[in-house]
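Student: next input, structure requested:
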Amino acid sequence: MAKKNLSEMSFLDHLEELRWLLIRSTIAILACATVAFFFSDFIFDKILFGPKNVDFITYRFFCDLSQEFGLDKSLCVTEIPMRIQSREMGGQFSAHMWTSITAGFILGFPFIIWEFWKFISPALYEKERKYAVLFIVTASILFFTGVLFGYFMIAPLSVNFLANYNVSKEIFNDIDLDSYISLLRSSTVACGLLFELPILIYFLTKIGLVTPSSLRNYRKYTLVIVLILSAIITPPDIISQVIVAIPIMILYEISILISVIVHKKQEKIK
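Tutor: Model (predicted):
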């Protein structure tokens, strides 16, 4: 059956389209998750457990950086006193399954974005629909950049801080497997979605919910919110918070620029 035009679609038709979007996206995630399931050795030993090793690339980078600026080895990580344990019978299997699904979501993100584009494209102008490839590539790059930032910056900073934090010498950190993986999952996926801010602002400007002037007026409040978010998703030290806050504020400024461009085009159409 031929696909209906936007003007011909009822509310139930939109719900049906949304239902199939979710079904196809779920199938894509599960397909990618199945592939990831068979690469568990690499995903767990090399990727997930990488930030708990003192020779992780991020720790070496900060160590070299501190020596470059004459700070001796003040930023060098020499020990991460923690062990990973599984305290439930199905703990490792559950971790394997959910990690595979998370990997499936990350790997399948471009397809999910493509499905999202197909869902909203009927509401766009004909000339805007031609930018499908640009939209998908840009959104995917932003997401993967956020994931990499979360993995190489947020996750190791959090792991190092929390592993070395102690209230008594009588306590040793035997970290539950699920707790450790949850930390890495939230750090990477949250940053990936957070880096989609320019895309979100683009569509909010299109539908008139935000304007360039409102984004500029709320810049100082946004900075406070970003610092609060940085304090939540990073260890409570100023260096970690600044490292997280800087790229987010850069994305916010880029979002303002995007909003200006969209707003000017809409004004010309009027």
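Student: going forward, measure contacts and count neighbours with C-alpha atoms only.
Tutor: Fine.
Student: what's the distance between Y59 and M153?
Tutor: Applying C-alpha to C-alpha, to the nearest Å, the value for Y59 to M153 is 10 Å.
Student: one more: V244?
Tutor: Counting by C-alpha to C-alpha, the gap from V244 to M153 is 8 Å.
Student: check F49 too.
Tutor: Where M153 is concerned, F49 sits at a distance of 15 Å (C-alpha to C-alpha).
Student: between these two, who's got more neighbours?
Tutor: M153 (20 against 16; other C-alpha atoms under 10 Å).
Student: the nearest residue to the more buried one once chain neighbours are set aside - how many residues pack around it?
Tutor: Leaving aside its sequence neighbours, M153 sits nearest to T58 (C-alpha to C-alpha, 6 or more residues apart in numbering; 6.9 Å). Counted with other C-alpha under 10 Å, residues neighbouring T58 total 19.
Student: next, the structure of the following sequence, for comparison with the previous one:
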Amino acid sequence: MATLFKHRKGAEAMGPDGSMTLGGHLKELRNRVVFCAVLYAVAFLGFLAVADQLINVLTAMASGSFEFISIDPQEKLIQYFRVALIAALIVDIPFIAYHIYAFAKPGLKKTESFFFGLVLVMGLGLFVVGVLFAYFVSLPFMLNFMASLEGADYIVQTTSIASYVSFCITIFLIFGAVFEMPLVVVVLSRMGIVSPSLMKSARGVMVVLIFFVAAVITPPDVVSQTMVALPMCLLYIISTFLCKIFYKKHQDAMEDDEDEDEEDEEEA
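Tutor: Model prediction:
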């Protein structure tokens, strides 16, 4: 992979000063985009062949609680394509992140390159943790709770496969996005926008805001709201701890810049 996207040093790619020309950058970008697109297509075809097993993985969370039906003739087939497209995207995202980093790395400083790579890895990792938390903890609890609600005896717990897949994908995206909170705080702290004192003083307001956001983005029941709000509160505590670390790095960088400016003024 490294040789495939190696910076070309031909006359058409390098300028007189040894830097890569615009055409060279565009060719490199094209190669990276084509690679990711081909990988996505191959992954999609592979997952389409096992789409029924992917559906089984999703429905396993509600096993014994719901009966799944297909209302429209094409509904089952559409869901096969849907889960295959999403699974292929999940496989392709780490490669997309790598190529974004590799393409931007030559134009970044060493510290910027490290931080940019850390943000990409941390973002992917937190999103995966959020999805796994939803799959193993939150979703089974929500589904069992909704299936166990008391009601008329003649009401049968059934749901269309399309509605169920949409519900699962929505919850996965919500928890994946929610678990990105520490990353957002790290970036803002490194930029000096958010400080530890601000995180502590806003704690009470943020708890209320977290429960409000959880009520908006989740299905209209208290259990779903609580299952989203509690991890968000825990993530806020973790974010406060990370804010102390990265805000200190921001202050150290600012002090170093001030020292360099003073040295330049003395030399002048």
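Student: ok, now which ones touch the equivalent of V186 of structure 2 over in structure 1?
Tutor: Aligning on TM-score structural alignment places V186 of structure 2 opposite Y202 in structure 1. Listed by C-alpha atoms under 8 Å, 6 or more residues apart in numbering, the contact set of Y202 of structure 1 reads S255, I258, S259, V262.
Student: how many other residues sit next to the aligned residue in structure 2 for the last one?
Tutor: The one in question is V262 of structure 1. Aligned counterpart of V262 of structure 1 in structure 2: F246 (TM-score structural alignment). F246 of structure 2 has 22 neighbours, counted by other C-alpha under 10 Å.
Student: ok, now which ones touch the equivalent of F172 of structure 2 over in structure 1?
Tutor: Here F172 of structure 2 is matched to T188 in structure 1, going by TM-score structural alignment. Going by C-alpha under 8 Å, 6+ apart, T188 of structure 1 touches G146, V147, L148, F149, G150, Y151, I154, A155.
Student: now the fifth one: how far from I248 of structure 1?
Tutor: Plainly put, G150 of structure 1 is 12 Å away from I248 of structure 1 if you go by C-alpha to C-alpha.
Student: kindly report the same for the last one.
Tutor: Distance check for A155 of structure 1 against I248 of structure 1: by C-alpha to C-alpha, it reads 16 Å.
Student: the third one now?
Tutor: Counting by C-alpha to C-alpha, the gap from L148 of structure 1 to I248 of structure 1 is 14 Å.
Student: of these two, who's got more company?
Tutor: Each of L148 of structure 1 and I248 has its neighbours counted (other C-alpha under 10 Å); I248 has more, 22 against 18.
Student: translate F211 of structure 2 into the numbering of structure 1.
Tutor: With TM-score structural alignment as the criterion, F211 of structure 2 matches L227.
Student: confirm for me that its match is in contact with Q241.
Tutor: Yes: L227 of structure 1 lies in contact with Q241 (C-alpha atoms under 8 Å); the separation is 6.7 Å.
Student: in the superposed pair, what's the mean gap between the helix or strand hosting the match of V186 of structure 2 and structure 2?
Tutor: Y202 of structure 1 belongs to helix 197-206 when assigned by DSSP states H and E. Mean deviation of helix 197-206 of structure 1 relative to structure 2 after superposition (mean C-alpha distance after the TM-score superposition for structure 1): 2.3 Å.
Student: in that helix, what counts as buried?
Tutor: Buried positions in helix 197-206 of structure 1, judged by neighbour count with 16 or more other C-alpha atoms under 10 Å: L197, P198, I199, I201, Y202, T205, K206.
Student: now tabulate these in a markdown table and tack on distance to F119 of structure 1.
Tutor: Below are those laid out as a markdown table (distance: C-alpha to C-alpha, whole Å):
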| residue | distance to F119 of structure 1 |
| --- | --- |
| L197 | 19 |
| P198 | 19 |
| I199 | 15 |
| I201 | 18 |
| Y202 | 16 |
| T205 | 18 |
| K206 | 16 |
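Student: wasn't I175 of structure 1 part of a strand?
Tutor: Yes: according to DSSP: H, G, I helix; E, B strand; the rest coil, I175 of structure 1 belongs to a strand.
Student: these two touch, right, it and I80?
Tutor: No: with contact defined as C-alpha under 8 Å, I175 of structure 1 does not count as touching I80 (11.9 Å).
Student: contact partners for S148 of structure 2?
Tutor: So, once contact is read as C-alpha under 8 Å, 6+ apart, S148 of structure 2 ends up touching S65.
Student: please apply the same query to V226 of structure 1.
Tutor: Taking C-alpha under 8 Å, 6+ apart, one finds A245, I248, M249 in contact with V226 of structure 1.
Student: again, only this time at 6 Å
Tutor: Neighbour list for V226 of structure 1: empty [criterion: C-alpha atoms under 6 Å, 6 or more residues apart in numbering].
Student: with the one 4 residues further on instead?
Tutor: Applying C-alpha under 6 Å, 6+ apart, one finds that S230 of structure 1 lies in contact with Q241, V244.
Student: show me the two of the contacts of T188 of structure 1 that sit farthest apart.
Tutor: G146 and A155 (12.0 Å; C-alpha to C-alpha).
Student: I'd like the next helix or strand past the helix holding Y202 of structure 1.
Tutor: Heading C-terminal from helix 197-206 of structure 1 (DSSP H and E), you reach helix 212-217.
Student: please state the offset of the helix or strand that that next one is followed by from the chain centre?
Tutor: As assigned by DSSP H and E, the chain's next helix or strand after helix 212-217 of structure 1 is helix 219-233. Chain-centre distance of helix 219-233 of structure 1: 16 Å, with C-alpha atoms, centre = their mean, to the nearest Å.
Student: next: stretch 108-124 of structure 2.
Tutor: For stretch 108-124 of structure 2 - counting by C-alpha atoms, centre = their mean - the centre lies 15 Å from the chain centre.
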